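# next comes the sequence, and after it the predicted model I'd like to discuss.
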Amino acid sequence: MIRTERCLDGRLAASYPAAEHDVELQVTGVAPDDLGRVLREESDRILEKDPECRKVVFAALAADLAAVAAAESAGFRYVVDVDVPDEEGAVEELSLLVREPDFVTHVDMDLDHVPGT
């Protein structure tokens, strides 16, 4: 199952300084070998659908190193571990990984030029 929601409207709202267009991508019931492909395809779709999206966030259980590796293979980068209450109120430790569009990560190497001048 694949589910998306704005981070400000979901379980990650208080976990990091989320922006208005950040989207959490939740993937369950996918074979571990397919997770990287699914994350890549779905994050591509999200970024194409919303050009103002600055972060697609995937939250893996902190102990699930295979899910973290799959996300990294799909272009996500690890950011931080957070504690989030689950549906029953128990606390889960999640590793947040993000995929950002090129306009967010682009670095202008012309350090002698100030943009807009």
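All right, it came through fine. Numbering: from 1, shown residues only.

# every contact and neighbour count from this point should use C-alpha atoms.
OK.

# whatever helix or strand residue 68 lives in - contacts with which helices or strands?
Taking DSSP states H and E as the definition, one finds residue 68 inside helix 65-73. Here helix 65-73 touches helix 32-49, strand 56-61, strand 77-85, strand 91-99, going by 3 or more C-alpha pairs under 8 Å, 6 or more residues apart in numbering; DSSP states H and E.

# roughly how far out does it sit from the chain middle?
Centroid separation for helix 65-73 versus its chain: 12 Å, with C-alpha atoms, centre = their mean, to the nearest Å.

# next one for the comparison:
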Amino acid sequence: MSIELQRCARGRLRHSYPVAAHDIEVRVLAVNSAEELTAILRAVVVGIREAEPSCRKIVYAVGWNEAQHGTISALATVAAAEAANFRYVVDVDIADAELGLLVAEPAWVTAVDIDLGDVLGS
């Protein structure tokens, strides 16, 4: 098993969505099961959040046209990532693949202030 981390702004995803400077793509290579992938992704998210507190998105890309890691289907891979608290966001095309992007975001990014009585300009 190996894990690759790359800033999205410098990697293969740089033109695929509105990338922020601190977004990080996680690539996990050679896992044996969806359960192992879930455990790895959970641990990686914790490590990235500790090392890079300004990271808004941790991105995990699933290739739709091939089995993941040799044995895990794309849908099982998505389910494994979702079990690690990633959420599916969008499909993108890059030069050599069609990918589904899943993200893990910290609470400070996803928090919403639902004060509907406070309208700007009123």
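On my side now, so go ahead. Because the structure is a prediction, the values reported are computed rather than measured.

# the helix holding residue 68 of the first structure to strand 77-85, inter-axis angle?
140 degrees (axes from the mean of the first three to the mean of the last three C-alpha atoms, to 10 degrees).

# which stretch of the second structure lines up against helix 65-73 of the first structure?
Mapping helix 65-73 of the first structure onto the second structure (TM-score structural alignment) gives residues 75-83.

# report the buried residues of that stretch.
Across stretch 75-83 of the second structure, burial judged by 16 or more other C-alpha atoms under 10 Å covers 76-83.

# what residues are up against residue 60 of the second structure?
25-27, 81, 101-103 (C-alpha atoms under 8 Å, 6 or more residues apart in numbering).

# for residue 98 of the second structure, same thing?
63-65, 91-92.

# can you check residue 42 of the first structure too?
residue 25.

# which residue in the second structure aligns with it?
So residue 42 of the first structure corresponds to residue 44, using TM-score structural alignment.

# gap between its match and residue 81 of the second structure?
Residue 44 of the second structure sits 12 Å away from residue 81 of the second structure, going by C-alpha to C-alpha, to the nearest Å.

# hang on, the earlier thing: check the mean deviation of the match of helix 65-73 of the first structure from the first structure.
When the first structure is overlaid, stretch 75-83 of the second structure sits 0.6 Å from its aligned residues on average, using mean C-alpha distance after the TM-score superposition for the first structure.

# who touches that stretch?
Contacts of stretch 75-83 of the second structure (C-alpha under 8 Å, 6+ apart): 34-35, 37-38, 41, 60, 62, 68, 87-88, 102.
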